[in-house]
Every structure is written in structure tokens, then in C-alpha cells.
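Novice: got a structure for you, letters missing:
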């Protein structure tokens, strides 16, 4: 039995279409992989590359993203409080994004070096970035919440969960203070240089 010419032509067209579809699928998969690779934040410090395992937070990370070390390594009491608050804020259509959370000492040191370069001195940089030895981020005891609607919501409601803004100049920086649940948050420091924990 022989296959006539139209059948062979149709068969060739199907094979070409299948090959083209496979090429397109492979290109799409490669594109997604490259996009995800490029989306991982990293900071180059001399020959050391600091990234997500060191506490860098990819864009769009929420307080529920356990696969991100900067979230997963937060102090359990802080993480529980911020997740309870985020769940309640979600009912108001507000999402708690994490700009920063737990960090390694190496990552904190790289941020401090960047701040010194940006602000011109260690003294001025200290208003924004603590040393690795003093930073509550390195201890997993601080979280920086992203987006203005979330920080406004926390400013109004955070104390109910024991979440307090610590510094006037950092409306995104929250720490867990269980006593705030019944007594409210303590007065804020103007910036970290006024915080007794940062002295000495």
C-alpha cells in the first residue's frame, strides 16, 4: 500500500508543526528559568556574592513565604505576630510584603558598607544601618514591611499584635514587643543612633 502525496505532505506539516511547538516550549521554559535567575537579588561584595540564602528578599515576597530565608529565619514569636496581623489586614485587602527580615552578618556588613558610601560617614550611616553585632535583623528580631498601605495599617493596629515601629525615620521597621498588646507601644526613637541597644 502506498501513501499518496497529499498524505505525505500533511504528515510533514504535522511533524514541522510539532517541532516548532517543541522549540517554542523549550524557549519559553528557558526564558522562565532565566527570568527567575535574574530576579534573585544579590549583592556583590569583593569576591563574595550575597543573595537569598543570606537574607536578600526577592520582590513580591510576603510574610507567608517560608521558602525565603529572610522570612523563615525570623524569630518565631515575631513571625507568628506579623502573620496574624497580615491575615487580618488581608481582610481589608492589604498584603504585607517583606522588604527585609533576617540577614546574615555578612549581608548586614555589606549593607553597612553601602550606607557608609551613600551617606559619607559611619556616623551618618548609623542612622539607617546597624553593625552586624547590634542589628536586630541579624538576630531575626526585626522585619521591614513593604508598601505604604501595609505600614499605615500597622501604625494603626500593630500594637494589638505586639508589633511596634521602633524608629521615627523607619516607618517600615517593626519588632515584636509582647507588652504592647496590653499597654501599647513605647515611644519611638528618632533613629537607631538614639536606641540604647545600638550604643557602645
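Specialist: Looks like it arrived, so ask away. None of the values given here were measured: they were computed from a predicted structure.
Novice: from here on, contacts and neighbour counts on C-alpha atoms
Specialist: Noted.
Novice: Tell me where the longest helix sits in this structure.
Specialist: helix 5-39 (DSSP state H).
Novice: Any idea how far the helix or strand following that helix is from the middle of the chain?
Specialist: Under the assignment DSSP states H and E, the closest C-terminal helix or strand after helix 5-39 is strand 43-45. Centroid displacement of strand 43-45 relative to its chain, using C-alpha atoms, centre = their mean, to the nearest Å, is 17 Å.
Novice: Pull the distance from the next helix or strand after strand 43-45 to the chain's centre.
Specialist: Next helix or strand after strand 43-45 toward the C-terminus (DSSP H and E): strand 48-50. Strand 48-50 sits 17 Å away from the centroid of its parent chain (C-alpha atoms, centre = their mean).
Novice: list the buried ones in the helix or strand following strand 48-50?
Specialist: Remark: after strand 48-50, the chain's next helix or strand is helix 69-72, criterion DSSP H and E. Neighbour counts over helix 69-72 (16 or more other C-alpha atoms under 10 Å) mark 69, 70, 71, 72 as buried.
Novice: Comparison target below:
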């Protein structure tokens, strides 16, 4: 005859409540940790130009919005990262003065032999884009007078006329400072090592003396 085994003891109902409460506490802790991690991740993915705005001279490259009716994009001359002087798909390049663009492309072709590429931070700009940059400069520097050292008005800007280009990366501006005159490409303002214009006479006589900044340029005071 098999011995009679005692029936398992039923766990007290209170025990199950303790387990349920414990699980809820653990799940709440995990949810809080994941939420904190997600917030930190979203902050780290924010573009650096949002948290650290560029100087007006370091031209923004992305589409910018300030409010209804105040929107500029690639059609106004804004350029994304990686645009070169050969990228005709972007108005900032395609709408440059054809003689300036030809000189830039010849220089860029020769610079490529030295491992240097000519990236465009800004080229042609629409009046709306130029006005936007000027407003940003006034906001940053606190006055129209100080802002004028960096950004011209839409009516006087050589960018709006398609006769100026801002070249990105220091190796390219260094190359141009040494060889640009051979192509008629000259730095114009002492405070803007990236701003180049075409001076055809520079091929024979070298580039003219630099203006301290745009406020010293007679063309910006018209």
C-alpha cells in the first residue's frame, strides 16, 4: 500500500499580492530608466548648430525657418554639407558668375592634384537669404554697425550678385591663399579668409590689398 503523501500547502493569498507589487515596482524602475536614456539620446542627436549657433560668417547650410513667410532653402542658395564647385544641381553654385565659376573649377582641378577639394559653404544667395543672414548678424552682434562687418545688405552683397563664394575647410583656403592669384581668385576681406572673388588682373599683377572688413569696401556702401 502506497503511503499517503501530504497535499502541497497552498501559498497564502498575501504572498501573491507581495509578488505582484514587487513586479510592478521593478517594471516602473525599468520604464523610468529607459525614459531617461531616451531623453539623453535625443539630446545627443540634436545638430550641433542648434545648440551652438554659427557666426553669420560661417554660413548656415541647412534649410532655416524663422516663422510663417520667412523660409529659405536650397533654392535661395543654402547648401548642404559636401557641395563642391562642380555641383551644378545647387543654385548656390550654378548661379555664380560664369567667369568666377570657371576660375574656381580650374583651380579646384589643379588643387585636387595636391589632395585638396573645394567645398562651397556659400555662393550665390537670394535677397531673402541675404536679408535673413543680416537679421541674424544684427541679433548676434547687437547693432547694424557691427553686423555690417560680416554681412552686407541684399542690395550691396556680392553673393546676391553671384560674384563671391565662401570656400570651406582650411586646407582649401590655404591653397587659394598661395595659388589663387594665378587664377584671378583673391581673398577680399582680412576678417574673412574664406570669401573669394574674381580679380582678372591678379593673374598678372597679384591680388590687391585686403579690406579690413566689408564696411571698408566702397561697393557695400552704395
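Specialist: The structure has been received and is ready for your questions. Because the structure is predicted, anything quoted here is derived from the model rather than measured.
Novice: Got a TM-score for the two of them?
Specialist: For this chain pair, the superposition-based TM-score is 0.79 by TM-score structural alignment, normalised by the length of the first structure; 161 aligned residues with a C-alpha RMSD of 0.9 Å.
Novice: just curious, which of the buried residues of helix 69-72 of the first structure is nearest to residue 90 of the first structure?
Specialist: residue 71 (18.1 Å; C-alpha to C-alpha).
Novice: so what corresponds to the closest one in the second structure?
Specialist: Under the alignment (TM-score structural alignment), residue 71 of the first structure pairs with residue 93 of the second structure.
Novice: contacting residues for its match?
Specialist: 85, 86, 87, 101, 120, 123, 124 (C-alpha atoms under 8 Å, 6 or more residues apart in numbering).
Novice: Next one: it from residue 110 of the second structure, what distance?
Specialist: The gap separating residue 93 of the second structure from residue 110 of the second structure is 19 Å, by C-alpha to C-alpha, to the nearest Å.
Novice: ok, longest helix in the second structure?
Specialist: helix 13-44.
Novice: For that one, grab the matching residue range in the first structure.
Specialist: When the first structure is aligned by TM-score structural alignment, helix 13-44 of the second structure has no counterpart there.
Novice: which parts of stretch 139-158 of the first structure are buried?
Specialist: Within stretch 139-158 of the first structure, the residues that qualify as buried are 139-146, 150-151, 153-155, 157-158, counting by 16+ other C-alpha under 10 Å.
Novice: so where in the second structure does it end up aligned?
Specialist: By TM-score structural alignment, stretch 139-158 of the first structure lines up with residues 161-180 in the second structure.
Novice: picking up where we left off before, mind checking how far the match of residue 71 of the first structure is from residue 139 of the second structure?
Specialist: From residue 93 of the second structure across to residue 139 of the second structure, the span is 28 Å (C-alpha to C-alpha).
Novice: Just give the closest residue to residue 118 of the first structure, not the sequence neighbours.
Specialist: Closest residue in space to residue 118 of the first structure, ignoring its immediate chain neighbours: residue 125 at 7.9 Å, by C-alpha to C-alpha, 6 or more residues apart in numbering.
Novice: how near is the counterpart of that neighbour in the second structure to residue 221 of the second structure?
Specialist: In the second structure, the residue matched to residue 125 of the first structure (TM-score structural alignment) is residue 147. Separation of residue 147 of the second structure from residue 221 of the second structure (C-alpha to C-alpha) stands at 14 Å.
Novice: Repeat that for residue 128 of the second structure.
Specialist: Per C-alpha to C-alpha, residue 128 of the second structure is found 19 Å from residue 221 of the second structure.
Novice: who's in contact with the residue nearest in space to the middle of the first structure?
Specialist: Centroid-nearest residue in the first structure, with C-alpha atoms, centre = their mean: residue 57, separated by 3.1 Å. Contacts for residue 57 of the first structure (C-alpha under 8 Å, 6+ apart) come out as 41, 68, 70, 98, 99, 100, 101.
Novice: Including distance to residue 184 of the first structure, could those residues go into TSV?
Specialist: TSV is the format used below for the contacts of residue 57 of the first structure (distance: C-alpha to C-alpha, whole Å):
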residue	distance to residue 184 of the first structure
41	36
68	31
70	27
98	23
99	25
100	24
101	23
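Novice: Residue 175 of the first structure: what's its closest spatial neighbour, skipping adjacent residues?
Specialist: residue 142 (4.8 Å).
Novice: got a list of what the one you found touches?
Specialist: Residues counted as contacts of residue 142 of the first structure (C-alpha under 8 Å, 6+ apart) are 74, 78, 101, 102, 136, 173, 174, 175, 176.
Novice: Nearest to residue 17 of the first structure, out of those residues: which one, please.
Specialist: residue 101 (48.7 Å).
Novice: which residue packs closest to the equivalent of the closest one over in the second structure, ignoring adjacent ones?
Specialist: In the second structure, the residue paired with residue 101 of the first structure is residue 123, using TM-score structural alignment. Leaving out its chain neighbours, the residue that sits closest to residue 123 of the second structure by C-alpha to C-alpha, 6+ apart is residue 165, at 4.3 Å.
Novice: Do I have it right that that neighbour meets residue 196?
Specialist: Yes: under the criterion of C-alpha atoms under 8 Å, residue 165 of the second structure makes contact with residue 196 at 5.5 Å.
Novice: sorry, back to before: what's the span of the match of stretch 139-158 of the first structure, first residue to last?
Specialist: Terminal residues of stretch 161-180 of the second structure are spaced 21 Å apart (C-alpha to C-alpha).
Novice: Before I go, just wanted to say thanks for your time.
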